[in-house]
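Enquirer: Sequence and computational prediction follow.
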Amino acid sequence: MNGAFEDIEIGLSRETPSRTVTEDEMLAFSREFDPQVFHLDPEAAKESVFGGLCASGWHTASLMMRLQMDSWKSAYSMGSPGFDDLKWLKPLFPGDSIRVRSTCIDKTPSRSKADRGSAVWKTEVVNQKDEVVLSANLIGIYRKRDTG
């Protein structure tokens, strides 16, 4: 996929390679951004609802973004106005391997700017057991290749 608005079709699916998440990176992220006990203390986390140390949901979302950029970065991307319906469905544990899969569920040319359009991607972060750990509808803004 080249990445221009014209290249995107509803139903287009894509998937990233997987990445294994380490305890050290989980701890580093949590110390900096989400210092809750079940993200920081392996012993105390055993007593939590998660039953063990797990990644911050925001760390999972950041990993999702990294995997997408490594796989699908496009010169036609103009950023994003955000996402809809973000859900953390399962915890991400040290040693889990995740990948991202996305399917275009909507595509709309801009009404006010002829050089661009938006696409909505049903996006899931999936672990090695094929369980969805995070889901969201991500919105991307894409430049058109030819604006006439």
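Expert: Ah, there it is.
Enquirer: When you work out contacts or count neighbours from here on, use the C-alpha atoms and nothing else.
Expert: Fine.
Enquirer: Now do whichever helix in the chain runs longest: which elements does it pack against?
Expert: Counting residues, the longest helix found in the chain (DSSP state H) is helix 57-72. With contacts taken as 3 or more CA pairs under 8 Å, 6 or more residues apart in numbering; DSSP states H and E, helix 57-72 sits against helix 23-33, strand 97-109.
Enquirer: Give me whichever of those is most buried.
Expert: Ranked by mean neighbour count under mean count of other CA atoms under 10 Å, the helices and strands packed on helix 57-72 are led by strand 97-109, which reaches a mean of 20.
Enquirer: quick revisit: for the helices and strands packed on helix 57-72, give me TSV that also has distance to Met78.
Expert: As requested, the helices and strands packed on helix 57-72 are arranged in TSV below (distance: least, CA to CA, whole Å):
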stretch	distance to Met78
helix 23-33	27
strand 97-109	14
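Enquirer: Below is structure B, check it against A:
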Amino acid sequence: MIYWDDVEVGAERVFGTYEVTREEVLEFARKYDPQPFHLSDEEAAKTHFGRLAASGWHTAAMTMRVIVDAITEDQQAGLGSPGVDDLRWQKPVYPGDTLTVTGTVVEKTPSRSKPEIGSVRTQTIVTNQDHVPVMTYTSIVLMRRNPDADA
């Protein structure tokens, strides 16, 4: 189990990769972001995207899947998140792209009101196969502290 106490500021981790498929881009767009440039090659060609592009929210969802797979494998003592800061979609994501999710711990803070938990801020960068950033944000994650840390 990885606890808050085990996390080090400055630590960098590649969480993993995700291959973006056309079918998934269309399915997500139909359900959650049905803008024409997410649904139609012809409509996307009329925009700055130039071709069918994934929704930014789909990019965020794919990123979350990569992170959850990694932290589940590690058995991280995560308790969810109160939010993210500075979410930016830097470049379009297209079917056929392979996304890589990397995080760097920038801060950790023990809770003042709940001594059994702490928060961790991580700068997350999602890049495509050409190592170009497509999305960035700072996550805030709550984690359990090691109950045996003082023992």
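Expert: Ah, there it is. Here the structure is a predicted model, which is why all the values come from computation and not from measurement.
Enquirer: returning to that earlier point: so where in structure 2 does the longest helix of structure 1 end up aligned?
Expert: The aligned range for helix 57-72 of structure 1 in structure 2 is 56-71, by TM-score structural alignment.
Enquirer: again, but for stretch 116-123 of structure 1
Expert: The aligned range for stretch 116-123 of structure 1 is 117-124, by TM-score structural alignment.
Enquirer: count of residues packed around the nearest residue to Ala114 of structure 1 once chain neighbours are set aside?
Expert: Leaving aside its sequence neighbours, Ala114 of structure 1 sits nearest to Thr147 (CA to CA, 6 or more residues apart in numbering; 6.3 Å). When neighbours are defined as other CA atoms under 10 Å, Thr147 of structure 1 has 9 of them.
Enquirer: Run through the residues that contact the residue nearest the centre of structure 1.
Expert: When CA atoms, centre = their mean is applied to structure 1, the residue found nearest the centroid is Met64 (3.1 Å). Going by CA atoms under 8 Å, 6 or more residues apart in numbering, Met64 of structure 1 touches 99-100, 125.
Enquirer: Which of the residues you listed are retained in structure 2?
Expert: Contacts conserved in structure 2 for the contacts of Met64 of structure 1, using both residues aligned by TM-score structural alignment, their matches' CA atoms under 8 Å: 100, 125.
Enquirer: Output the contacts of Met64 of structure 1 in a markdown table; the columns should cover distance to Asn137 of structure 1.
Expert: Output for the contacts of Met64 of structure 1, formatted as a markdown table (distance: CA to CA, whole Å):
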| residue | distance to Asn137 of structure 1 |
| --- | --- |
| Arg99 | 16 |
| Val100 | 13 |
| Val125 | 12 |
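Enquirer: Can you tell me which of the contacts of Met64 of structure 1 lies closest to Gly117 of structure 1?
Expert: Val100 (22.9 Å; CA to CA).
Enquirer: who's in contact with the closest one?
Expert: Val100 of structure 1 sits next to 15-18, 64, 67-68, 123-126 when contact means CA under 8 Å, 6+ apart.
Enquirer: Which positions within the match of helix 57-72 of structure 1 qualify as buried?
Expert: Of the residues in stretch 56-71 of structure 2, 56, 58-60, 62-63, 66-67, 70 count as buried by neighbour count, 16 or more other CA atoms under 10 Å.
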